[in-house]
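Q: Any chance you can model this:
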Amino acid sequence: MGITRSSVLCFVIDTTGSMSDDIEEAKRVSFSIIDSRRGTPEEPSDYILVPFNDPDFGPLTRTTNADEFKPRISSLTASGGEDLPEMCLSGLQLALTGAPPYSEIFIFTDAPAKDSYLKSSVLALIEKTHSVVTFMLTNALSARRRRNSGIDDNQGQKFSSRIVSAQNLLYEELAQASGGQAIEVSKGTLPKATDIIIDSTTSALVTVFQATRNAGQSNLTFVVDDTLRNLTAYITGSALTFTLYSPSGKLHL
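A: Below is the predicted model:
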C-alpha cells in the first residue's frame, strides 16, 4: 500500500563500576547488532544511545549515521555506582519517551533496578509505543560490591541468588510485555548471546510462543502451523534442563 515505517535502534547501557568487566562486550554486541542491519531492509533510520549510572542517567543522543554512532558507544566507560541497584528503568523510560514508536531497545546491565517504582510507567510507555525491549543481564552482585558491603563470599552468593531471582523477574516482565527477551548470561558467556539477539530481532521472525517459567518442573505446550519453516526455540536462564517433544510424542532433545 506504499506505507513504510523506518526502524530506530536504541541502546541503554549501564556504565557503573561493576560493568568494567562487561562494558567492552556490551559495546561489541551493540556493534554486531548495528552491523547486522546495515545494507538490509532492517537498517535503522536513526540510532539512539542512553547511558545510565547512579544517581545519573542520560543524556539521550541521536544520530542517523552508524559511523558517527559507534564512537559514541566506544566512548562509554565504567565508573561509580558503589551500591548495588542502578537507575535502569529511568534510562529505559528516557529511551521510550525519546524514541519514536516501534523502536528496538537493547539494555545491558549487571544490577537490579533502584527505580523499580517506575515499572507501571514503563509498561504504559511500552504499550503506547509498541517498542520491543530486550535485556542482556549479567551477574547482579560482584565480589567487589560484596567486600564493600562487608558480606563474605558465601553470604554474598546466597544474597546474590535472591537479588537475581527477584530483580530479573522485573526485567523479564517488561521484556515479555514488549515482545522482547530477558537473556541471563554470565560475564564470560555474554558473547555467545549475540547470535540469539540478532536472530530473534529480524523482521521475518514470527513469535509463536513466549513464556516465563518459574523455578521447578513444568510443562509448556504451543501450537505450530504447518506453513512455518525454520522453527527455533530459545530457552534462556541458569541451570537449564529441558525436553522437547513433537505432537506425536517423539523426543527431539
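Q: Could you use CA atoms for every contact and neighbour count after this?
A: Fine.
Q: quick one: contacts for the residue sitting nearest the centre point of the chain?
A: Nearest to the mean C-alpha position of the chain, by C-alpha atoms, centre = their mean, lies Phe135 at 1.2 Å. With C-alpha atoms under 8 Å, 6 or more residues apart in numbering as the criterion, the residues that contact Phe135 are Phe106, Ile107, Phe108, Thr109, Tyr171, Ala175, Gly180, Gln181, Ala182, Ile183.
Q: What about those residues, which are in helices?
A: Among those, the members found in helices (DSSP state H) are Tyr171, Ala175.
Q: Quick one: distance of stretch 134-141 to the chain centre.
A: The offset between the C-alpha centroid of stretch 134-141 and the centroid of the whole chain comes to 8 Å, using C-alpha atoms, centre = their mean, to the nearest Å.
Q: Ignore what I typed, I meant stretch 125-135.
A: Relative to the mean C-alpha coordinate of its chain, stretch 125-135 is positioned 12 Å out (C-alpha atoms, centre = their mean).
Q: Can you mark which positions in that stretch are buried?
A: When burial is assessed from 16 or more other C-alpha atoms under 10 Å, stretch 125-135 yields the following buried residues: Leu125, Ile126, Thr129, His130, Ser131, Val132, Val133, Thr134, Phe135.
Q: Restricted to helices, list the residues you listed.
A: Cross-referencing the buried residues of stretch 125-135 with the helices (criterion: DSSP H) gives Leu125, Ile126, Thr129 as the overlap.
Q: Report the two members of the contacts of Phe135 separated by the largest distance.
A: By the measure C-alpha to C-alpha, the contacts of Phe135 have their two most distant members at Thr109 and Gly180, which lie 15.6 Å apart.
Q: Tell me which residues of the helix or strand encompassing Leu89 come out buried.
A: Per DSSP states H and E, Leu89 falls inside helix 88-98. Residues Cys88, Leu89, Ser90, Gly91, Leu92, Gln93, Leu94, Ala95, Leu96 are the ones in helix 88-98 that count as buried (16+ other C-alpha under 10 Å).
Q: Second chain to compare with the first, below:
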Amino acid sequence: MNDDRSSLVFVFDTTGSMHDDLEQLREGAEMILDTALEHRDVISNFVFVPFNDPVVGPPTVTQDKEVFKAALNVIRIRGGGDCPEKSLGGILMALKVSLPRSYIYVLTDATAGDHRILPEVLDAVQRKQSQVSIFMAL
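A: Purely as a prediction, here's the structure:
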C-alpha cells in the first residue's frame, strides 16, 4: 500500500433545513467518488461524518465504495430549526479518522456554533495537512 494515499471525506449537516439539499449531496458525492476511483492510487479510503445539533457522527470509514454509498443513502434529516450548527465538530471528527493529506468536503447551510474548538480544528488541519472545502447551501 502506498503511504501517500489520502481519504476522501464528506462532512454533512443533517438538520431539517438540509432536506432539499440531500439529493444533491448524494449526486455530488457520487460524481466525486467516481472521479476519486479513477485515481485509486491517490485515495485509500472514504469517510462520511454526519453532524446535527447536538450530535456529531458516528463516522463511516471504509475502503468499499458500496458501504460508503450506503452510508449516504441512510442519512436521516431531522431536527434543526435553529442556527448555528456543530460543523467544526464534524470537521474535527473527520480529521481524527481520516488519513493525512485528505480531501474534506463540508456541506451545510448554517454557520458554525462550536467556535470554542476552532483552535483544535486548525491545529488538526495543519498537522494532517488536509484540504477542507466548505460549501454553503442557500
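Q: follow-up on the earlier one: would you mind writing the ChimeraX command to select the buried ones in the contacts of Phe135 of the first structure?
A: Remark: buried members of those, expressed as a ChimeraX selection using 16+ other C-alpha under 10 Å:
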select :106,107,108,109,171,175,180,181,182,183
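Q: and which of the contacts of Phe135 of the first structure is nearest to Lys27 of the first structure?
A: Within the contacts of Phe135 of the first structure, distances to Lys27 of the first structure taken as C-alpha to C-alpha reach their minimum at Phe108, with 9.5 Å.
Q: thinking that closest one is in contact with Tyr171, fair?
A: No - taking C-alpha atoms under 8 Å as the contact criterion, Phe108 of the first structure and Tyr171 are not neighbours in contact, 11.2 Å apart.
Q: where along the second structure do the helices fall?
A: Defined through DSSP H, the helices belonging to the second structure, from first to last, are 22-38, 65-73, 87-97, 118-128.
Q: Go through those and name the closest to Val55 of the second structure.
A: Ranking the helices of the second structure by distance to Val55 of the second structure, with C-alpha to C-alpha as the measure, places helix 87-97 first at 9.1 Å.
Q: Kindly calculate the angle that the closest one makes with helix 118-128.
A: If you take axes from the mean of the first three to the mean of the last three C-alpha atoms, to 10 degrees, helix 87-97 of the second structure sits at 30 degrees to helix 118-128.
Q: Give me the aligned partner of Glu172 of the first structure over in the second structure.
A: For Glu172 of the first structure, no equivalent position in the second structure is identified, counting by TM-score structural alignment.
Q: And for Glu172 of the first structure, the neighbour number?
A: Residues near Glu172 of the first structure, counting by other C-alpha atoms under 10 Å, number 21.
Q: ok, now how distant is the residue nearest to the centre of the first structure from Arg146 of the first structure?
A: 24 Å (C-alpha to C-alpha, to the nearest Å).
Q: and stretch 107-125 of the second structure, which stretch of the first structure?
A: With TM-score structural alignment applied, stretch 107-125 of the second structure matches the range 108-126 in the first structure.
Q: ok, the buried residues of stretch 125-135 of the first structure vs Arg162 of the first structure, which is closest?
A: Distances from Arg162 of the first structure to those, taken by C-alpha to C-alpha, are shortest for Phe135, at 18.9 Å.
Q: count of residues packed around Pro59 of the second structure?
A: If you count neighbours by other C-alpha under 10 Å, Pro59 of the second structure ends up with 20.
Q: which residue sits closest to it, ignoring its sequence neighbours?
A: In space, and not counting its chain neighbours, Pro59 of the second structure is closest to Val49: 4.5 Å by C-alpha to C-alpha, 6 or more residues apart in numbering.
Q: count of residues packed around that neighbour?
A: Neighbours of Val49 of the second structure under the rule other C-alpha under 10 Å: 26.
Q: Could I get the contacting residues of it?
A: Val9, Phe10, Val11, Phe12, Val56, Gly57, Pro58, Pro59, Thr60, Gly90, Met93, Ala94.
Q: ok so, going back, would you turn the buried residues of stretch 125-135 of the first structure into TSV with distance to Glu24 of the first structure?
A: Shown next, in TSV, are those (distance: C-alpha to C-alpha, whole Å):
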residue	distance to Glu24 of the first structure
Leu125	30
Ile126	28
Thr129	30
His130	29
Ser131	26
Val132	24
Val133	21
Thr134	18
Phe135	16
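Q: Just flag the most distant two among these.
A: Checking those against each other with C-alpha to C-alpha, the farthest-apart pair comes out as Thr129 and Phe135, at 17.5 Å.
Q: What are the contacting residues of stretch 73-91 of the second structure?
A: In this structure, residues lying in contact with stretch 73-91 of the second structure by C-alpha under 8 Å, 6+ apart are 11-19, 26, 49-54, 56-57, 104, 106, 108, 110-115, 117-118, 121.
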